[in-house]
Structures are given as structure tokens and as C-alpha cells.
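K.L.:
generate a structure from the sequence data that follows.
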Amino acid sequence: MTDATSNPLFGLWQPTQLQRLYYGSGVVSKNLLDCLPNETSKAFIITGNSLATKTPLVQDVERLLGSKHAGTFSKIREHAPVAQLNEAIEVVKNDSSVDTIISIGGGSPIDSAKAISYKLHTQSDKWLYHITIPTTLSASECTMMAGYTEVNGVKTGVGAKELVPHVILYDSMFVLYTPQRLWTSTGLRALDHALELLYHPTASEIPARMLCLQAAGEIFTYLPRYIQNPKDENIITRLQLASFASLGFLGHNTKGSLGLSHTLGYALGSPYGIPHGVTSCLTLGHVVKFKARDLEAAKQIARLLPFINESPSGDVQVDAERVGERVFKLVQRLGLDVDLGGYKVGREQIPVITQKVTGAEDGLVYDVVEGLVKELFV
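P.N.:
All right, here's what the predicted structure looks like:
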């Protein structure tokens, strides 16, 4: 495929298997049963303990399903430990009537549902039909990748085009139970997606980059407004749609990892128990300012200025730096973490983190990444 950065008007976008996207208050109660693949479908729910025990959401979905509810697994924890996945797989394997999996929650339940489907396929050649009800802005529902944590604490992943959920239900009523800090930090994760896809060398101009610009602008505008009124379901829905736009048009043709901020986030996340929304708060501003040194990346980043109510100067590298500064200011305005001071990560971990990101122990790339990692410490 032609490099989309060097020639934005010649490219390719290959859509995923997503069939439906519902959004708005109450769409789960109105549409869930119609989303099942056939009249005899049985659905298995994957979620976390907090949603299952501290909110009525899971019980509401169970009641909606009625006789089509095959069971609920609510032991999914942050970063999706593999032991929980294997336990859920055994439950599903023992019920041959299950053809659908419904994930309710943030990135961990959604990734877990995808990983369960993948592992089942390797054992039985069967893919599960996936309906997801996201309650954060992590946008895991938009990808064909599933991340989970191995027994040794290392985050790993699997990927296949069949892992993209078939149906997404963005119901703002479900988000009313999401803790505000979780919502806003995963909003930074969505911004991370939008910016890294914007300067990704194989991203398509249409629809990926154009929608990433729109998504980033919406996130900059509406995350602060959410803080002022966290029960405003119109604001919640706008942010859900921005989250989808940040990654939902990734397409099959985008090659390689999303970007350095994400790679740093994986190295910081499960090994040190830091949520991925928070890792984006820590890394994104630094990475954007670093990418401003790359002229091709800077050209893409600078395109964002009009979407965040700023005028371009004409110097794309200076303008890209300004975007990085705006990311820092947004994180601070939302009261989110700007460094690793609140986490048990000592400076002696700098070479460990750097090696995980680069796969090397020295060299130019190592030195560059080490400099970025050092900036995360107070």
C-alpha cells in the first residue's frame, strides 16, 4: 500500500466486521434483543465485579435477555489476567448453546471477551458473536486486538479480524455509574488513539485521519465540560462518539503498532499496575512533543490546531509542539496524573521500561526512549 503520510490522496481503507453501532440514552433496553444473531441465540456475559455487584447494570441486562441468558462471568480484573480468561473459557465450553458473548464495562472486559473468543476458536474453530456495552472511553471495542496479562505479569495480545465486536451499544445511562476519574482518564486514552492514528504512517486519510481530527477536537472540548456536569448524558454521548471516531476507522490495512505513546503505556501498565487511561495521561504530551521533531508527523499533528480553537503559525513543528503543550494542560485541568509520583515505580526501573519499549539495551533509539521515560519521574 502507498504510504498515506507521503501521499494522503492515494490510499486504502478496509472496514472491519462491525455491523451496528447504537448510541444514545436507553439504547440497550430498546435494542439489545434485536442484536442477537438469531432467534435461538444464547448469550454469555463478561464483566467485572464492581459492575456486577455495585450497580444494577448487569442484572438489568440479564433480565432483558431472559431465557437467552446463558450465564455471567464477573471476575474480570484490570489488565485481564489470563487465569480469569481460562476460567471463563471452561464455563463457555461446557455450554454448547452459547453463540454470543456480551461484554459490559471498559477495556478489560471487552478485551477479555475478544480473547475468550480467540482462544475458543483455536480449540474448536468457533468464533463467538460479540455484542459490547462500553462504560469507559478506552475504545477497545474498535480494534481487532485483545490484550491480556500472562501469569508472569507481562501484557500480551492476540489479533484477528474476527475479534472486532459485531455490535456496539453506547448507552449513556450505563456511564452514569462509571467513576469520574476512570471516565476522564480513559478520555485521554481516546485522545491518545486519535493523535497516534493521525500521525501513523499507514493510516488512511478517509475516514481515519479526518475523523481523528474531529475526535480529538471533541475530546478537548467536552472532557472539561463533563467535569462540570458529569450527569449530562448529551455530553457523555458526544464523548462516546468521539472515542469511537478516535479508533473505529483504524481499518485492517493499518500496519504495525499504533505508536510510541501506546508502546510506553503497555510497558508501564500491567507490570506496575497502572491503568491504561492513566498511562496515556503520563506519556501522550511527551510523545507528541517528541514527534514534533519529525517533519512528516508534525505536519499531521499541526492539522489539529483549528479543531482546538488555535490558529496555525505556519511552522508545523512549532505548531505540533503547541499541541503537545495543550495535551499537558488538558491533563492538568482534569486533575489527572502528570508523572509517576503516585505509583510505586522507582527510577531504577528506567532501564527496564526502556528495554521493554525498544527491545534493546543501548543505541540511539534506546537513548531517545530513555529520555522520554526519565521525563515521567518527578
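K.L.:
make it CA atoms for all contacts and neighbour counts henceforth
P.N.:
Fine.
K.L.:
how about stretch 124-143: buried residues?
P.N.:
Within stretch 124-143, the residues that count as buried by 16 or more other CA atoms under 10 Å are 127-143.
K.L.:
swap in stretch 115-123?
P.N.:
When burial is assessed from 16+ other CA under 10 Å, stretch 115-123 yields the following buried residues: 115-120.
K.L.:
re earlier: which of the buried residues of stretch 124-143 fall within strands?
P.N.:
Counting by DSSP state E, the part of the buried residues of stretch 124-143 found in strands is 129-134.
K.L.:
to check against the first, give me the structure of this:
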Amino acid sequence: MNLDFTYKNPTTIHFGKDSLDKLTEELANYGDTIMLAYGRSSIKKIGLYDQVIDILKESNKNIVELSGIMPNPTYKKVVEGAKLVRKNEVDLILAVGGGSVIDCAKAIAVAAYCEDDPWQKYWIDFEPISNQVVPVASILTLAGTGSEMNGGSVITNEAVKLKMGRVFPAEVNPKFSILNPEYTFSLPKYQMVSGIFDMMSHLMEAYFSNEDDVTTDYLIEGLLRSIINSAKIAVENPKDYEARSNLMWSASLAMNPLMGLSKTQDWQVHMIEHQVGAYTDCAHGMGLAAVSLPYYRKIYQAGLDKFVRFAIQVWDIEKAGKTKAEIALAGLDALEEFTQECGIVINLKELGATEEMLPKIAESTIITGSYKKLTTEEVLEILKTAYTA
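P.N.:
Model prediction:
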């Protein structure tokens, strides 16, 4: 562990079938006005909306609703929510849904009392927070982003075709999050497996960096193996509680800062996918899957030993009779086979991209990288490979 770090996570997790029972006692810690933020109709279909409304009313809370938060939340929606917060003097934003709803709630929390342009200040200039932050809490219905236990907020500014992520300090983390795996049972398979690759990508972005012996890498390998095992079970039986509970908790841990401690980290896959998402509005996990394989095949030689370790420790690739390069590529082949087994889309064309979009996506992609720094031309090559996969 050669890099210094400071770690803090103030989120209280209530996990399990009866976790919603904790909402009443948590609400007692906040003022009278609660903003209920959610997506479209899914929480109503599973009866969760009515349950939450009943608890809020029993707790004598004034309810302000912000509905219609989209899978890739827009800055326009953030502005709408911020106006509601100020107008109603909201004491707590309760996000009920998946990571997009929670990301949007956190964005609203930091934007509501910002006197400057929040987009420019917090997502472009990455300035420290200098205004009041409204507390956020969450009830999770989709496992993938880990937003329920971190300060991350990914927002799409449609006006400028830019999708930007910002990991805010721990003060922006949800104060508490309620995680009942049963809330994920009704998700379509497409959304479930998209979330599965999302959580895997979060782990791989941290993993493929550094060359020293870092405890974090061992944690990541274990989580990846757990996700792979549980994903295969959940694909066959979406209502297997043990598998879905393992996936839900793995997602929370995968994008918890804990899994990046003492790591330089990469995040190039996310930077490329963010722009794919800005142009196509595709499911985030599917976009990550499409970009990951051509990206890793492009850079693996620059981090060869780690890709060899990934193949052996995560995918059980036999090393006898193989060169390091062959082992590394076998590991990436195993990753691709896993996506096929789960029904994860790895073709950008299927995700709504057009050939005309690709140069624009490449030109607007932020270059990060760990083992290898890409050029814009190399990003375009990766996109072209993903387009024809």
C-alpha cells in the first residue's frame, strides 16, 4: 500500500427483507418537509411508492414529489428539483429507485443553494462545495451504480452533449440507505445484467492500475468472483434471494471508495462510455461492456502482469504452456464469454450509436487512463471496434 489515503463513509445501511421498517426511526432525525424523488412507474408497480407514502404520512411529514427522473438524469431535471427544494425548504431528499435517481438527488442536494452555475462550478471546474447541502437518503431498487453508499453523481447536460461524473466528499453521501434485495426481483433481465456489468466495471477501473502489492486488489478479486457466481445464478433464477442479495451488496461495495484505496485507478472506460451515453442515452452498464473489451485488448500489454493476474485469480485460467500475453488474452476472452452467457450487449450499434456519432464521441471524451494514455485517434479505434463487435 504505497499511496496515502483518508477514508470516511458516513452512510448507514439497512439491509434485508425488513429494512423498510427502519424508515420511520430514520425520518425522526429530519425536519417536516421531505422531497420524494423517483423515476416513472416502477416503484408504483411493485407497491413501494404506496408503502413509502404511508410511512411519510404516519411520520407527519409534508411531501414534495419529484417524479420522472430518467435513467441518465439530465441537468434540466436537476434544476427542476433544485427549484422545488428552495421553494419548499426541503429538509431531506428521499430518493427511491436506482442509481440514476440517487445520483440526481445528490446533484439537487448540492445545486439547490448554489449561487453560481452549479454545472460549471461542480461538474466542469470541480470546485469544492461552498454552499448548504441538503441531506439525501435512498431506498434502492436496482443494483449496479453503488450510488447508495458514495458521493458520486453522474449528470448529462443535454444542451452541450456532455455526460459528467463527480465524486463529492462524504458529506454528500446518503445519510442512510435501505437495501431490500426483493425490490430488484421485478427488474427486466436487461436492466439486471446491465447493473451487473456496471458493478464489475467499477471494480476493474480500480484494479487495472498500480504495480505494487495492494490489499485492495485482493478485495476486488474476491468481489468479482462473487459477482460472477451470483450473476450466473440470477440470470437462471431472477428471484433467487441469496444471489440477488449478494449482487446488491457487491454493487454497494464496488463503487465504495474503499475499493480504490491506495490505487491510482483508471476510469478511461467510464470516460468513453459517458460520451457514448450522452449521444445515445444507452443503458450505462451496456455501454461500459461494449467499450471495455476493445479498450482492455488495446492496453493489456502496458499492464501485462495485472492482466495475467486478473485471468488467473478471477477467471481461473490455467497458465501452463501459455505466454503471459496468451494468459492475459484468455482472461479477456473469459470476460467476453461471461457477457454472452448473461446476455449483456457489447455492440455499440445495438445500443443506438451511428457511425457519424463516433468521431464526435471520441473528440469529446476526457482522457484519463492508467497503464496507457490514449490519443483521440485511439479512442476512435476502440469505438469503431465496439461498433462492429
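K.L.:
what does residue 70 of structure 2 correspond to in structure 1?
P.N.:
In structure 1, the residue paired with residue 70 of structure 2 is residue 77, using TM-score structural alignment.
K.L.:
residues touching its match, list them.
P.N.:
The neighbourhood of residue 77 of structure 1, defined by CA atoms under 8 Å, 6 or more residues apart in numbering, consists of 48-49, 108-109.
K.L.:
one more time with 10 Å, if that's ok
P.N.:
With contacts defined as CA atoms under 10 Å, 6 or more residues apart in numbering, residue 77 of structure 1 is in contact with 47-50, 84-85, 108-109, 112.
K.L.:
of these, closest to residue 162 of structure 1?
P.N.:
When these are ranked by distance to residue 162 of structure 1 (CA to CA), residue 112 comes first, at 14.3 Å.
K.L.:
distance of the closest residue to the closest one other than its chain neighbours from residue 158 of structure 1?
P.N.:
Here the nearest residue to residue 112 of structure 1 in space, its sequence neighbours aside, is residue 80; by CA to CA, 6 or more residues apart in numbering that works out to 6.0 Å. Here the criterion is CA to CA, to the nearest Å. By it, residue 80 of structure 1 lies 13 Å from residue 158 of structure 1.
K.L.:
out of those two, which sits in the busier spot?
P.N.:
A direct count of neighbours by other CA atoms under 10 Å for residue 80 of structure 1 and residue 158 places residue 80 higher, at 26 against 15.
K.L.:
shouldn't residue 85 of structure 2 be in contact with residue 114?
P.N.:
No: with the criterion set as CA atoms under 10 Å, residue 85 of structure 2 and residue 114 do not qualify as a contacting pair; they are 11.9 Å apart.
K.L.:
looking at structure 2, which of the contacts of residue 77 of structure 1 hold up?
P.N.:
Using both residues aligned by TM-score structural alignment, their matches' CA atoms under 10 Å, structure 2 keeps these contacts from the contacts of residue 77 of structure 1: 47-49, 84, 108-109, 112.
K.L.:
quick one: which of those residues is nearest residue 224 of structure 1?
P.N.:
Out of those, the one with the shortest distance to residue 224 of structure 1 is residue 108. That distance is 25.1 Å, counting by CA to CA.
K.L.:
matching the closest one against structure 2, which residue comes up?
P.N.:
If you follow residue 108 of structure 1 across to structure 2 using TM-score structural alignment, you land on residue 100.
K.L.:
now that match: closest residue in space, sequence neighbours ignored.
P.N.:
residue 71 (5.5 Å).
K.L.:
that neighbour and residue 101 of structure 2, how far apart?
P.N.:
8 Å.
K.L.:
I'd like to know how many residues surround residue 241 of structure 2.
P.N.:
Residue 241 of structure 2 has 17 neighbouring residues, counting by other CA under 10 Å.
K.L.:
aligned partner of it in structure 1?
P.N.:
Per TM-score structural alignment, the equivalent position to residue 241 of structure 2 in structure 1 is residue 233.
K.L.:
show me where the stretch 151-300 of structure 1 has its helices.
P.N.:
In order along the chain, the stretch 151-300 of structure 1 carries the following helices (DSSP state H, counting those that start in this stretch): 172-175, 180-198, 210-228, 233-247, 260-272, 276-291, 295-302.
K.L.:
nearest to residue 163 of structure 1, of those helices?
P.N.:
Taking CA to CA as the measure, those were each checked against residue 163 of structure 1, and helix 233-247 came out nearest at 14.8 Å.
K.L.:
by contact count, what packs against that closest one?
P.N.:
Using 3 or more CA pairs under 10 Å, 6 or more residues apart in numbering; DSSP states H and E as the contact criterion, the elements in contact with helix 233-247 of structure 1 are strand 20-23, strand 167-170, helix 172-175, helix 180-198, helix 210-228.
K.L.:
buried ones in it, by neighbour count?
P.N.:
Taking 16+ other CA under 10 Å as the basis for neighbour counts, the residues of helix 233-247 of structure 1 that come out buried are 233, 235-247.
K.L.:
that helix vs structure 2, average distance?
P.N.:
Relative to structure 2, and after both are superposed, helix 233-247 of structure 1 has an average distance of 1.2 Å to its aligned residues, where the measure is mean CA distance after the TM-score superposition for structure 1.
K.L.:
ok and that helix relative to helix 180-198, angle-wise?
P.N.:
Compare the direction of helix 233-247 of structure 1 with that of helix 180-198 by axes from the mean of the first three to the mean of the last three CA atoms, to 10 degrees and you get 30 degrees.
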